[in-house]
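Trainee: Just a sequence and a predicted model for now, questions to come.
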Amino acid sequence: MEWRNLPTDLVENILSRIPAMTLARFRSTSKQWSAILKSTSFAKMHTAKAPKREDESLNIMLIDSNVFQVRISLGAPYVKVANNPFYLKDPLSNSSQVGVLNVFHCNSLLLCTTKDKRLVVWNPCSGETTWIKPRVIYRESDYYALGYTYDSKSCSNQYKILRVDLHKDVPPNNEYEIYDFTSNTWRILGVATDWFLALYRRGISVKGNTFWIATQAWSPHNNFLLSFDFSAEMFQSLSLPRPFPYSILALSVVREEQLCLLSLTNKELQVCVTTSTGSWSQLLVLDLTFQYEISSSQFSKGMSFLADKQSKVVRCLNSDNVLSTVQENKDIQVNRLGRGKRESITHDNFESSSVLLNYAPSLTQTQQDYTRKRKSPST
């Protein structure tokens, strides 16, 4: 019997057991398969039935305005960047690829700001995109975050986008609003005046909520952990590890479940993670005293990192596309990626950083039952 003659429910059952990255290549097989892969019900079925293989867990990087798949070994510092980037198609020009300025990762979805000031939610595995029209206008200095709440009625995640309009006022005047995919509209939430975010501070999504390292607006201007709860649609202040780290470098996430903090203290690279009770525990401490030369750019503002407790490895990607592998009792290994020192995109003396992320491929969608694909808005 030919595939096209099989009942749809049987085709869905078979396809739901194929790994996501392999399945993504089947979109052009037939109109029937393409429709199946785009459906919300199939995405849920695939999440439940698809094999969870170790080789399906990979890394992605934002390098030179493109998103690449990257393979990094756990043992030797081997790095292989895919020859071709994931293709983010420009709906305003069928022959053009969109340049990505920055990415925010949440549950296999990427919230991307583009070089031409547009905003899109993109699943690089399935190729699905949703372009978001601004309420007024997007700015390069805006902070964006993608998060979700769980809807018990539909047994699915309801996605939202947070936008924080950072004004230069003193004291701060941080206007923030939310985009809800169920209504396709922005809602103004309020103004925050008691904290500010440095432009190089990258937000991290953990279990649907977002976290940043923020600074108190009032003296003594201490750093603290700022979170945004997408269910309550409000900000919260949380504590950092004690004793307070000398130099906080970046936030990351472990297994999509634990918030991870990287700091540099007296020639030690320290990694802490949050516990189930909300406290902090030490994940790794790597001694750097035996390193003869450590470039200041290796651990710099705007960097991103991944930590692996089992192999005791920390990998840091800086804004010049230099990937540093720090491992216990070994020299720091350096891999130069992309075009080396990348093309700068600057505003207020800030350069958009390259980004290193864990990525678990899936067919996650932004509630397509409610969302319709639209042409990309101009700004």
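Mentor: Thanks, I have the structure now. Because the structure is predicted, anything quoted here is derived from the model rather than measured. Residues are numbered from 1 along each chain as shown.

Trainee: going forward, measure contacts and count neighbours with C-alpha atoms only.
Mentor: Fine.

Trainee: Could I get the full set of helices for the protein?
Mentor: Taking DSSP state H, the helices of the chain run over residues 8-15, 20-23, 31-38, 40-49.

Trainee: Tell me which residues of the shortest one come out buried.
Mentor: The one in question is helix 20-23. 20-21, 23 (16 or more other Cα atoms under 10 Å).

Trainee: and here's the other structure:
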Amino acid sequence: MLSDLPRDMAEEVLSRLPVTSLRGVRSTCRKWNTLSKNRTFTMKHVREAKKKQRKEFQAVMILGNRVSLFSLNLLNPSIGPVGKLISLDNADRVDIYNIFHCHGLLLCITKDRSRIVVWNPYSGQTSRIEPRTSYNILDRYALGHERNNHHYSHKVLRFVDECYPSIREFEIYNSNTNSWKVLHVNPDWDVEFFRRGLSLGGNTYWIAQDKKLVAVQGGDRSFFLLCFDFTTERFGPRLPLPFAPNHRDTLALSSVREKQLAVLCQKCCSYTLTIWISSRIEPNAVSWNKLFLRVDMKPLTGFPFFFGAGCFFVDEKNQVALVLDKDGGTPNPTRNIAYIIGKKGYFKTVDLGESGCWPLGCSYVPS
């Protein structure tokens, strides 16, 4: 029987399985259940997963409020579900509104905004975070970590800052103390509700806008990059973007190899899409010297991407990018579409099925 394999052989075989198969592995027998939770096996499995990422991406996507793991091959366009991840509190019956990834963990926000859960899809462990007072439908969230002596202390940032209705709350949750702490922040900037933050190096970055310049609706000083440092628990200085966007442009952030930041801008007036990759990124500094892609999307799609969608992936080696959106150009878009864009007119689409909400996704590597 397979369960009678020697430990080293079983470890070698099981480490090559996708993370979505671990639920079946653990239910096969007590021996495999113990093996799959062993630290040595975990590290080996993570190394195998990272090797696969060099050939194709793995991404966690929300399609129709359900969370699944997908493999993405952007050069020979194929996007297929690897399978459902290990249950998130009986995930088949939980509608997820938003997800944020950091170091193998997912922060999940339920559709009714009543719960936030930190979820490790690799182990299946979940941790429901109770509010200090209450959650707000307009909350912004971020998942990050503080690193001390190779130990990661995960934290969750929650904030809301609105004029109508008047409300301002900034607080941070520490997984070590299982408690919230109020942060005293009086920002002169605004992170619009639909803008998704991106976790990189344990910190989170947003595209923010100067509150005083919102009235002028754009311009080179209006938009900038903003970082929250989870170690110091402070927002950093305004960091420059490599372009000057307008308030109606589509703007989004992504990561490259979990080391550099990528930023996308599609001009609302010209349909021109550009993607830049940073050469240096830190909480207090950023450098841009690499224009990764510039494409006129008007002859390819005939419509601009939705300004609030904000999900894309970059394959730096093969010089292609993938943007998640709907079947724009139709009166009532319902199909989730992956638009794969490259140089010299390279353009493909993959239909991901139908749902009422916009598709969301983030790259994923277990840890």
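Mentor: Looks like it came in fine. Keep in mind that what you see is a predicted model, and the values were worked out from it rather than measured.

Trainee: TM value for the aligned chains?
Mentor: In this superposition the chains share a TM-score of 0.80, using TM-score structural alignment, normalised by the length of structure 2; 340 aligned residues with a Cα RMSD of 3.2 Å.

Trainee: For C316 of structure 1, state which of the buried residues of helix 20-23 of structure 1 is nearest.
Mentor: M21 (25.5 Å; Cα to Cα).

Trainee: one step back: just put the buried residues of helix 20-23 of structure 1 in TSV and tack on distance to H167 of structure 1.
Mentor: Putting those into TSV (distance: Cα to Cα, whole Å) gives the following:
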residue	distance to H167 of structure 1
A20	41
M21	41
L23	44
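
Trainee: Can you tell me the closest non-neighbouring residue to the residue most central in space within structure 1?
Mentor: Most central in structure 1 under Cα atoms, centre = their mean is H105, positioned 2.1 Å from the mean C-alpha point. In this structure, H105 of structure 1 finds its nearest non-sequential neighbour in L111, 6.4 Å apart by Cα to Cα, 6 or more residues apart in numbering.

Trainee: How many neighbouring residues does the equivalent of that neighbour over in structure 2 have?
Mentor: Aligned counterpart of L111 of structure 1 in structure 2: L107 (TM-score structural alignment). Here the number of neighbours of L107 of structure 2 (other Cα atoms under 10 Å) works out to 23.

Trainee: Next, the contact list for L107 of structure 2, please.
Mentor: 99-101, 116-119, 142-143 (Cα atoms under 8 Å, 6 or more residues apart in numbering).

Trainee: closest to E11 of structure 2 among these?
Mentor: W119 (24.4 Å).

Trainee: mind checking what the closest one lines up with in structure 1?
Mentor: Per TM-score structural alignment, W119 of structure 2 is aligned with W122.

Trainee: what about that match, distance to F290 of structure 1?
Mentor: The gap separating W122 of structure 1 from F290 of structure 1 is 43 Å, by Cα to Cα, to the nearest Å.

Trainee: if we can go back for a sec, in CSV, list the contacts of L107 of structure 2 along with distance to R196 of structure 2.
Mentor: As requested, the contacts of L107 of structure 2 are exported to CSV (distance: Cα to Cα, whole Å):
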residue, distance to R196 of structure 2
I99, 10
F100, 9
H101, 11
I116, 16
V117, 17
V118, 17
W119, 19
A142, 9
L143, 12
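
Trainee: Among those residues, which one has the most neighbours?
Mentor: In terms of neighbours by other Cα under 10 Å, the contacts of L107 of structure 2 top out with L143 at 28 neighbours.

Trainee: who touches the counterpart of that one in structure 1 in this structure?
Mentor: If you follow L143 of structure 2 across to structure 1 using TM-score structural alignment, you land on L146. L146 of structure 1 makes contacts with 104-106, 111, 159-162, 205, 208, 210, as judged by Cα under 8 Å, 6+ apart.

Trainee: Which of the residues you listed fall in strands?
Mentor: Among those, DSSP state E puts 104-106, 111, 159-162, 205, 210 in strands.

Trainee: Specify which member of these is nearest to L74 of structure 1.
Mentor: H105 (22.1 Å).

Trainee: can you list the residues that contact stretch 159-178 of structure 2?
Mentor: So stretch 159-178 of structure 2 is in contact with 136, 138-141, 153-158, 179-185, 190, going by Cα under 8 Å, 6+ apart.

Trainee: count of residues packed around the corresponding residue of structure 2 for V98 of structure 1?
Mentor: For V98 of structure 1, the aligned position in structure 2 is V94, judged by TM-score structural alignment. Using other Cα under 10 Å, V94 of structure 2 has 16 other residues around it.

Trainee: where along the stretch 1-150 of structure 1 do the strands fall?
Mentor: Assigned by DSSP state E, counting those that start in this stretch, the strands in the stretch 1-150 of structure 1 fall at 58-63, 66-72, 79-81, 100-106, 109-114, 119-122, 129-132, 143-151.

Trainee: Check the stretch 251-367 of structure 2 too.
Mentor: Going by DSSP E, counting those that start in this stretch, the stretch 251-367 of structure 2 shows strands at 260-266, 272-282, 285-296, 312-315, 320-326, 335-342, 347-354, 360-363.

Trainee: Tell me the counterpart residues of the fourth one in structure 1, please.
Mentor: Okay, so that is strand 312-315 of structure 2. Counting by TM-score structural alignment, strand 312-315 of structure 2 corresponds to residues 305-308.

Trainee: so how far is the matching stretch off the chain centroid?
Mentor: Its chain's C-alpha centre and that of stretch 305-308 of structure 1 lie 14 Å apart, by Cα atoms, centre = their mean, to the nearest Å.

Trainee: cool, and stretch 219-235 of structure 1?
Mentor: 19 Å.

Trainee: likewise stretch 168-176 of structure 1?
Mentor: A distance of 25 Å separates the centroid of the chain from that of stretch 168-176 of structure 1, by Cα atoms, centre = their mean.

Trainee: okay, how far is it across that stretch, tip to tip?
Mentor: 14 Å.
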